[in-house]
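Chemist: Sequence and predicted structure, then a few things I'm wondering about:
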Amino acid sequence: MQTIDERIEAMAHRLARVPGVVGVMLGGSRARGEHRPGSDWDLGVYYRGGPDLAALRELAGPGVEVAGPGGWGPWVNGGAWLEVDGVAVDWILRDLDRVERVWADCRAGRFEVGVQAGHPLGFWSPCYPGEVALGRVLADPAGELAVLWAQTVRYPEPLREALTAAAWEAEFLVGGAAEGAARGDVLYVALCLSRAVGVLVQALYAHDRRWCLNEKGALAVAARLPCAPREFADRVGRLLGAPGVRPEELGATVGRARGLVGEVLAALRG
């Protein structure tokens, strides 16, 4: 009887035979060796032009909905949720031409942040090459994914410079939060501070030449990086966990946030 690992690998090879599909990579905690027994299996299904959705639906089996390109949004643009031996398996469609364009942008120090369901701080385009760099190739008939993986393993210095330079936005956001605090605008203050922290986390990852894929668990990792201020995660937790309601409470929170932002910016420049 096949183990779950063998069944996932066999599935990857079947996916790679679907017309339009170039190859399949294992992503997420399973690829990084950080998984728990019940962790999902994330399969990046890389295609060109457009995958044969009818073939994907036949492979997924009855009762499984397969979303085509654009079905899940502009960045996480489609896929399916399945179950194998009681464990969740996610197919995540990736347009390889677009991934390669984003990778070229990253090497030139360009990135963008798009709106995407499930990404409250936005989808940061370097996630695309980051997924490849941190993933494991399961099926790659023409060897294209292996070539891209070998390229993305080395973090591009122009992207590092661009993301660390972009940390200025955190200071700007704290200034906006101060104005909101004076009005007692809890939502605006909370949103400004949350995004400010997200911007700082991206900058800390980049400074350490580390790919940041999404918000999940990112704060805990960023807090352990050499450039992070002391007790970074705990201080962020106190800022976002109880910012207050009244103007004076919100103002005090913003004041602490301003200090933390200043420490990170100084460390990034140091």
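Modeler: Alright, I've got the coordinates. Here the structure is a predicted model, which is why all the values come from computation and not from measurement.
Chemist: drop to CA atoms for contacts and neighbour counts, all remaining ones
Modeler: Will do.
Chemist: Leu93 versus Ala133, what's the distance?
Modeler: 17 Å (Cα to Cα, to the nearest Å).
Chemist: When these two are compared, which one has more neighbours?
Modeler: Applying other Cα atoms under 10 Å to Ala133 and Leu93 shows that Leu93 carries more neighbours, namely 26 against 20.
Chemist: ok, and here's another one to check against it:
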Amino acid sequence: MATDQAHIARITAALANIRGITCVVLGGSRAVGGATTTSDIDIGVYYEPDILDLHALNQAVTALDDTHRVDLLASPGAWGNWVNGGAWLHMDGTAVDILLRDRTRVLQACIEAQQGTLHAHYQPGHPHAFMNVMYAGELAVCRVLWSDDETLVTQKMALQKYPVALQNAMIAFFGFEAAFSAGLAEKYAKSGDTYYVRAHIMRSIGALNQVLCGLNRQYCINEKRATARIAMYPIRPLDYKKRVDALVCCPRDTDACAALSTLIREVSELCDAHTGSLAVV
């Protein structure tokens, strides 16, 4: 059985010279650390949309797959507008996720990250939102396996320093959302409309996660395991993950709202101490 490094080398060789592909990268936990023996291999494929050879890419993916399944490739747009295509396959039983990224849109997102321009989008698989600047974060933290794209690599280097404008925007944008959503949850906590209340509580927690990522100048590229990552950041409320987990499982809406309000106030104090201000419920 081949090693993961051998799988990654084989994937890179198979994708590198397909027309329209400009860069192949390793992403996810295997790029940033924290991977386990069961972690997927996440491969980012940056492409030129007008010339990408989808047929050749589909053939390459089929050849890499353990059972050589056909039509594994989801073309751009099939999975949504942001996580917009790719393939799920297995190599010696190891799950491999190939994710397509339109390089033109990624480069625009890099500019927006440097400017602190944020916009949120609905995307299956992202319970809070997919942020435009997640594209920039992915590029910043990935490990380049092969590239014929000097512009993309230059942008990656520029993003190694977390932009101050992005930090300010993350705190302001999501600080407002955390407080606003928590306020709505509290307003209706005694109404018996538990779905509505809990949905706002989850939005508020998602926003707090983004605030804490920005405060620590860490790119948030996925909501998965976000609270576990934040638990390792130097600037955070004490026992943040444990308290979020308890809050989510709290049986009474009113008690959950009270616990959330306390967390928001603590994050506000951290923001005041380290940078600017955060709206408070």
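Modeler: Structure received. On a predicted model such as this, the values are computed, not experimentally measured, just so you know.
Chemist: burial count for Val197 of structure 1?
Modeler: 24.
Chemist: just Gln123 of structure 2 next, same as before
Modeler: By other Cα under 10 Å, neighbour count at Gln123 of structure 2 equals 17.
Chemist: wait, it sits on Gly77?
Modeler: No: the pair Gln123 of structure 2 / Gly77 is not scored as a contact, 11.3 Å apart, by Cα atoms under 8 Å.
Chemist: can you give me the helices for the stretch 101-250 of structure 1?
Modeler: Assigned by DSSP state H, counting those that start in this stretch, the helices in the stretch 101-250 of structure 1 fall at 127-134, 144-152, 157-165, 168-183, 186-207, 218-223, 232-241, 247-269.
Chemist: Put together CSV for these, with distance to Ala12 of structure 1 on each row.
Modeler: Below are the helices of the stretch 101-250 of structure 1 laid out as CSV (distance: least, Cα to Cα, whole Å):
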stretch, distance to Ala12 of structure 1
helix 127-134, 16
helix 144-152, 13
helix 157-165, 31
helix 168-183, 41
helix 186-207, 30
helix 218-223, 28
helix 232-241, 37
helix 247-269, 41
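Chemist: Please list all residues in contact with Met48 of structure 2.
Modeler: Heads up, residue 48 of structure 2 is Glu, not Met. Going by Cα atoms under 8 Å, 6 or more residues apart in numbering, Glu48 of structure 2 touches 20-22, 102-104.
Chemist: Aligned to it, what sits in structure 1?
Modeler: Counting by TM-score structural alignment, Glu48 of structure 2 lines up with Arg48 in structure 1.
Chemist: Compute the distance between its match and Val254 of structure 1, please.
Modeler: According to Cα to Cα, Arg48 of structure 1 and Val254 of structure 1 sit 47 Å apart.
Chemist: now swap in Pro141 of structure 1 and tell me
Modeler: Counting by Cα to Cα, the gap from Pro141 of structure 1 to Val254 of structure 1 is 53 Å.
Chemist: For the stretch 1-150 of structure 1, just list every one of the strands.
Modeler: In the stretch 1-150 of structure 1, the strands defined using DSSP state E, counting those that start in this stretch lie at 21-27, 41-47, 66-67, 79-84, 87-95, 113-114, 123-124, 136-139.
Chemist: So for Ala218 of structure 1, which of those sits nearest?
Modeler: Evaluated with Cα to Cα, those place strand 123-124 nearest to Ala218 of structure 1, the distance being 13.1 Å.
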